[in-house]
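1. everything below, folded, please.
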Amino acid sequence: FNGSMNDGYSYNPLTLPSYATNITAAGLPASTETYFDINNAIYNISYGQQYTVYLPNGTYFLSGFSLVSPQVEFVPSTYMGKLLLTDGSFQALGPVMNITLRYEEYVNLTVTERGLPAGTQWGFSVPAAGEGFELASDNISMFLPAGQEYEIIPQSVSGYYSSPLDIGPLYSPGTATLTYSRLPTSISGNFTVIFSESGLAGGTVWKIQIGQQTFSTTNSTMAIYGFENGNYSYSIVPVAGYRAVQSGYLYIDNGNGTVAVTFVKTSAGADQAVYIALSLIGGVAIGSVAVYGLMRRRT
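-> As a prediction, the model looks like this:
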């Protein structure tokens, strides 16, 4: 046998056919550069551009890089067309694949408190974001999706009250302050009364006096915490251009309650009827004499 054992063999490496996978990024500020990872190989891409990777058919994992700064974050999700790739995995099947990194902007919101003694445990929740915090420091920062409205609901603190805050739409970093006011010494229990107004123009300041303490808000609701069982008198501070019941009594008997105050615009020569509704929470009565009171005035 005079032939060679190597005859008929090639030493060139086996090459698998590769197909184009086009990657684009959306939702970033113009000219922003970002990065993505495909099976531990890192590539860079700029907003508005397309990066093409040639891949043999198979299974791959793609993840985008979050862009983080002290005030703004851009967080990516991976889409193939309208399909969200939850874990970033996809099948390259050729001949052309198109994948988009869609970035969502998050902005920093710092929530701080005012009025509590140093070291007091306090907290709040942001239902729209599914977030809640308890802390002893005077502030905390969080990142929330931009462009949405949020309500910040304070946690009750014995002997103090604070009203919910409405924030938004949130387009830029900012600060929200929950102001706690000390309740009169006669109000230091564990029950809550929520005063709810209707009839005022949005953003109008309205006030309630209980004992020597005045509580105010521009929101439509005002939660006052720390009531003990017993009788309390309150008064509604007049608002220019409106009428409302000027005073009333609360009877707390082992439960929380709500008081609804209706403001009516004054109108010369009109017969004004102003109502205050006293309601129940958990079947516990709150109110002085009746569940519903009426005061009639004539201008």
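2. C-alpha from now on. contacts and neighbour counts both.
-> Fine.
3. check which helices and strands the longest strand seen in the chain is in contact with.
-> Longest strand of the chain, by residue count under DSSP state E: strand 96-114. Contacts defined by 3 or more C-alpha pairs under 8 Å, 6 or more residues apart in numbering; DSSP states H and E place strand 96-114 against strand 18-26, strand 72-80, strand 139-145, strand 174-179.
4. name the helices or strands packed onto the last one?
-> Secondary structure elements in contact with strand 174-179, counted by 3+ C-alpha pairs under 8 Å, 6+ apart, are strand 96-114, strand 165-167.
5. what does the second one give?
-> In terms of contacts (3+ C-alpha pairs under 8 Å, 6+ apart), strand 72-80 is packed against strand 58-64, strand 67-68, strand 96-114.
6. do the third one as well
-> Counting by 3+ C-alpha pairs under 8 Å, 6+ apart, the packing neighbours recorded for strand 139-145 are strand 96-114.
7. tell me which of the helices and strands packed on strand 72-80 is the most buried.
-> strand 96-114 (a mean of 19; mean count of other C-alpha atoms under 10 Å).
8. how about this one, so we can line them up?
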Amino acid sequence: MNLPRISLLPTFLRELLSDQTLPREPEPDAIMEDVDQVAAFSETGRAESTLAASYLFHTARASQALQGCKRVVDLGCGPATQLIQIASINPEIEFVGVDMSQEMLRHARAHADEAGVRNVSFMTGDITKLDAFEPQSVDGVISTVSLHHLPTAGHLEGCFREIQRILKPGGALYLADFGRLKSLKSVIFFAYMNRDRDPHQLLLDYERSLRAAFLLSDFQKLAKGFLDGAVNVFSTFKVPLLIVLKTPDKELPAEKIAILNRMRDGLNPRFKYDLDDMRTFFKLGGLKNDVFH
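-> Below you'll find the model as predicted:
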């Protein structure tokens, strides 16, 4: 969101004052198995881009929820760019990345090897049918910007049902994804607002993701129906461009807070601006306990 905030005002007002008119458009399945598409997705996500801010935000927030966990499952890990960053901050936790795409997992394993991260393993699996996991067998479940890839609302419900099944009582949860906007004009605005600095493939992926997003009310309903009452649902202020479902924060060790703040300090200034925007809009949406200085 690296642009004067006043330029957000027309879109902000449109979303506040309009009725929901944008239908959901699921993403094409073929994208996640196409060798060239997956390579482009993986490389773009690890290149210098606005995603750097998003990754660091979710790493900090997920880490706050996961303290004390021993085994955590990442649903829809993709090429594991986000997962590897979270795992590197939390070396005492064993992480298992699950994804249906063999090609995505090939990139994920290569990235883990290259990064030297040893507390991560991967398995092929459907996140709506987690048959490889016994009931109440994991301490935590995370998913970062992957749930919108599910084909239907029924699949999303199936995923929540599986989370409920495999998570231990009192287990940790951090789910983050896009929320569906009301207007196509808003989708185009947000998807291409950084067209002067992000590669076209990233912008196109962003547009597809926003078109495929579920509603904030979908997540609220499923959280109430399947997850423990301790799970809270947050969104960016007034306009649910981003949504987070999480269990209460646990105190981060001082050394982890220091690492996260060094990572923030090391960001390109424009990406630091993006991170601070995310922090602000989520804080206004009720998400507290920010670890960044």
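9. so after superposing, what's the score?
-> Here the TM-score for the pair of chains, by TM-score structural alignment, normalised by the length of the second structure, is 0.24; 118 aligned residues with a C-alpha RMSD of 6.1 Å.
10. following the helix or strand where residue 170 of the second structure lies, which helix or strand comes up?
-> Assigned by DSSP states H and E, residue 170 of the second structure falls within strand 167-178. Following strand 167-178 of the second structure in sequence order, the next helix or strand is helix 184-191 (DSSP H and E).
11. beyond that next one, next helix or strand please.
-> Taking DSSP H and E, what comes next after helix 184-191 of the second structure is helix 200-212.
12. buried stuff in that following helix?
-> 202, 203, 206, 207, 208, 209, 210, 211, 212 (16 or more other C-alpha atoms under 10 Å).
13. which non-adjacent residue is nearest the fourth one?
-> What that stands for is residue 207 of the second structure. residue 191 (5.0 Å; C-alpha to C-alpha, 6 or more residues apart in numbering).
14. show me what contacts the one you found?
-> 203, 204, 206, 207, 210 (C-alpha atoms under 8 Å, 6 or more residues apart in numbering).
15. what of residue 100 of the first structure?
-> Here residue 100 of the first structure is in contact with 23, 24, 25, 26, 78, 79, 80, 81 (C-alpha under 8 Å, 6+ apart).
16. apply 6 Å and report the result again.
-> By C-alpha atoms under 6 Å, 6 or more residues apart in numbering, the contact set of residue 100 of the first structure is 23, 24, 25, 78, 79.
17. next secondary structure after the strand or helix carrying residue 263 of the second structure?
-> Using DSSP H and E, residue 263 of the second structure sits within helix 254-265. Counting by DSSP H and E, the element after helix 254-265 of the second structure in chain order, helix or strand, is helix 269-284.
18. what segments of the stretch 51-200 of the second structure are helices?
-> 51-66, 81-89, 102-115, 153-166, 184-191, 200-212 (DSSP state H, counting those that start in this stretch).
19. quick one, which of these is nearest to residue 37 of the second structure?
-> Of all these, the one in closest proximity to residue 37 of the second structure, counting by C-alpha to C-alpha, is helix 200-212 (9.0 Å).
20. tell me which other helices or strands that closest one touches.
-> Helix 200-212 of the second structure sits against helix 184-191, with contacts defined as 3 or more C-alpha pairs under 6 Å, 6 or more residues apart in numbering; DSSP states H and E.
21. mind redoing it with 8 Å?
-> Right, helix 200-212 of the second structure is packed against helix 35-46, helix 184-191 by 3+ C-alpha pairs under 8 Å, 6+ apart.
22. which of these sits closest to residue 120 of the second structure?
-> helix 35-46 (17.6 Å).
23. and the closest one, what's buried?
-> Those would be 38, 39, 41, 42, 44, 45, for helix 35-46 of the second structure by 16+ other C-alpha under 10 Å.
24. thought the first one was touching residue 105?
-> No: Residue 38 of the second structure sits out of contact with residue 105 when judged by C-alpha atoms under 8 Å, with a separation of 10.0 Å.
25. nearest to residue 251 of the first structure, of the helices and strands packed on strand 174-179 of the first structure?
-> Among these, strand 165-167 sits nearest to residue 251 of the first structure (C-alpha to C-alpha), with 27.4 Å.
26. can you tell me which of the contacts of residue 100 of the first structure has the most neighbours?
-> residue 25 (26 neighbours; other C-alpha atoms under 10 Å).
27. please tell me how far that residue sits from residue 102 of the first structure.
-> 6 Å (C-alpha to C-alpha, to the nearest Å).
28. follow-up on the earlier one: quick check: next helix or strand after the longest strand of the first structure?
-> strand 122-126.
29. what's that following strand packed up against?
-> Partner elements for strand 122-126 of the first structure (3+ C-alpha pairs under 8 Å, 6+ apart): strand 131-135, strand 150-154.
30. most tightly surrounded among those strands?
-> Comparing those by mean count of other C-alpha under 10 Å gives strand 150-154 as most buried, with a mean of 19.
31. that one vs strand 96-114, what angle?
-> 40 degrees (axes from the mean of the first three to the mean of the last three C-alpha atoms, to 10 degrees).
32. who does the helix or strand following strand 150-154 of the first structure touch, helix- and strand-wise?
-> With elements assigned by DSSP H and E, the helix or strand that comes after strand 150-154 of the first structure is strand 160-161. The helices and strands touching strand 160-161 of the first structure, judged by 3+ C-alpha pairs under 8 Å, 6+ apart, are strand 181-182, strand 221-227.
33. switch those strands over to a markdown table; also include mean neighbour count and distance to residue 135 of the first structure.
-> Listed next are those as a markdown table, based on neighbours: other C-alpha atoms under 10 Å; distance: least, C-alpha to C-alpha, whole Å:
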| stretch | mean neighbour count | distance to residue 135 of the first structure |
| --- | --- | --- |
| strand 181-182 | 20 | 18 |
| strand 221-227 | 23 | 19 |
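34. ok, back up a step: pipe the helices and strands packed on strand 96-114 of the first structure into CSV and attach distance to residue 247 of the first structure per row.
-> Output for those, formatted as CSV (distance: least, C-alpha to C-alpha, whole Å):
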stretch, distance to residue 247 of the first structure
strand 18-26, 57
strand 72-80, 47
strand 139-145, 36
strand 174-179, 25
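35. quick one: closest of the ones you listed to residue 198 of the first structure.
-> Between these, strand 174-179 lies closest to residue 198 of the first structure; by C-alpha to C-alpha that is 22.6 Å.
36. any buried residues in that closest one, and which?
-> Quick answer for strand 174-179 of the first structure (16+ other C-alpha under 10 Å): 178, 179.
37. angle of it against strand 96-114?
-> Going by the same axes, to 10 degrees, strand 174-179 of the first structure makes 30 degrees with strand 96-114.
38. please consider this matter closed, and thank you.
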